[in-house]
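Peer 1: pasting the sequence and the predicted coordinates here, then a few questions.
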Amino acid sequence: MSTQLQPLSHRHVLTLPPAPPAPPAVRVARETAEQALAEWGVNPGHPVVAPALLILSELVTNSVRHAAPPSEQVTVTYAAGAGCLAFAVHDRHPHQPRLHGAGTAGRGTGGLATVMELTGTLGGTAVVRGDGDGRGKSIWITLPL
């Protein structure tokens, strides 16, 4: 068995303008995801799609609400390949949230707890990847299709 990651054959990047209000930004991110998934042939009724859109909504909401003013924009990367859906939400705020343990032992009931619960239930992974300069991060979610 190979431990090397296979490249994802489909990719789309969305950049949201500086400090957009959360509801419009979330709507645009979700609509873009739905359009990309349709173009890539992912069945909108697949059991992962609705929870993935909720996870995406939570991450975009967090970035829009909490990353301004250091982050001038929020970037969403969508990707898919054989049996895999991935997306990342990037901002330039230096805080890197602790994902593992979010929502456990009374440590949170907000958006990240929802993200981690859904990701785990779906058999996916979540990681925070810091920017090289320490001034931003991406939260990557990978889910099996």
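Peer 2: Alright, I've got the coordinates.
Peer 1: for the rest of this, base every contact and every neighbour count on C-alpha atoms.
Peer 2: OK.
Peer 1: show me where this structure has helices.
Peer 2: For the chain, helices defined by DSSP state H occupy the ranges 22-39, 49-66, 111-121.
Peer 1: pasting the second one now:
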Amino acid sequence: MESRGSCPAHPASYEGVWRFTAPAVDVSVPRARHAVRDLLDRQGVPVQDDILQGLLLIVSELVTNAVRHAALLSPELAVEVAIDAEWVRVSVEDSHPYRPTALETDHARTGGRGLLLVREITAQAGGSCDVEHTAGGGKVVWAALPLKTQL
């Protein structure tokens, strides 16, 4: 069997892509976070605890944003978890066309900093994040983190 680049010839047993949908309501935030944690546990993903905690906070922030800002045009959201040998990527998709941006830090505000937090957690872990448009006119907000802390 031929190996391409740095991809192993045989994927690790925990690798794969999982997707689930949820209504765009508040209760979906903790449910999505628990579903992602349970998936990583079930699959035996060797993720470091600091990365796991950051990833779960990112899931909470992305689902919260979809619930708060997209529910009117997108009554359902989708969460996808993609895992390979070195990375885990979480994304939240909704049908709302608005492309959010990370807001500047404003210490007087008590909210509105979710994407800024996602960007900070991602950068500290050595990962990446972005927002992409979908073919159907909605968007996907995603973050990819290494399974191990980058030195």
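Peer 2: That came through fine. What you are looking at is a predicted structure, and each value in this text was computed from that prediction instead of being measured.
Peer 1: on that earlier part again, pick the most buried one from the helices of structure 1.
Peer 2: For the helices of structure 1, the largest average neighbour count (mean count of other Cα atoms under 10 Å) is found in helix 49-66, namely a mean of 20.
Peer 1: on contacts alone, who are the packing partners of that helix?
Peer 2: Counting contacts by 3 or more Cα pairs under 8 Å, 6 or more residues apart in numbering; DSSP states H and E, helix 49-66 of structure 1 is packed against helix 22-39, strand 74-81, strand 84-91, helix 111-121.
Peer 1: chain center to that helix, what's the gap?
Peer 2: Distance, stretch centre to chain centre, for helix 49-66 of structure 1: 6 Å (Cα atoms, centre = their mean, to the nearest Å).
Peer 1: orientation of that helix relative to helix 111-121 in degrees?
Peer 2: Interaxial angle of helix 49-66 of structure 1 relative to helix 111-121 (axes from the mean of the first three to the mean of the last three Cα atoms, to 10 degrees): 150 degrees.
Peer 1: ok, now how distant is the residue nearest in space to the middle of structure 1 from Pro23 of structure 1?
Peer 2: With distances taken as Cα atoms, centre = their mean, the residue of structure 1 nearest its centroid is Ala88 (4.0 Å). To Pro23 of structure 1, Ala88 of structure 1 is 18 Å away according to Cα to Cα, to the nearest Å.
Peer 1: could you do Leu8 of structure 1 as well?
Peer 2: 29 Å.
Peer 1: how about His93 of structure 1?
Peer 2: As defined by Cα to Cα, His93 of structure 1 lies at a distance of 20 Å from Pro23 of structure 1.
Peer 1: ok, Gly110 of structure 1 next?
Peer 2: In terms of Cα to Cα, Gly110 of structure 1 sits 17 Å off from Pro23 of structure 1.
Peer 1: Pro47 of structure 1: neighbour count?
Peer 2: 11 (other Cα atoms under 10 Å).
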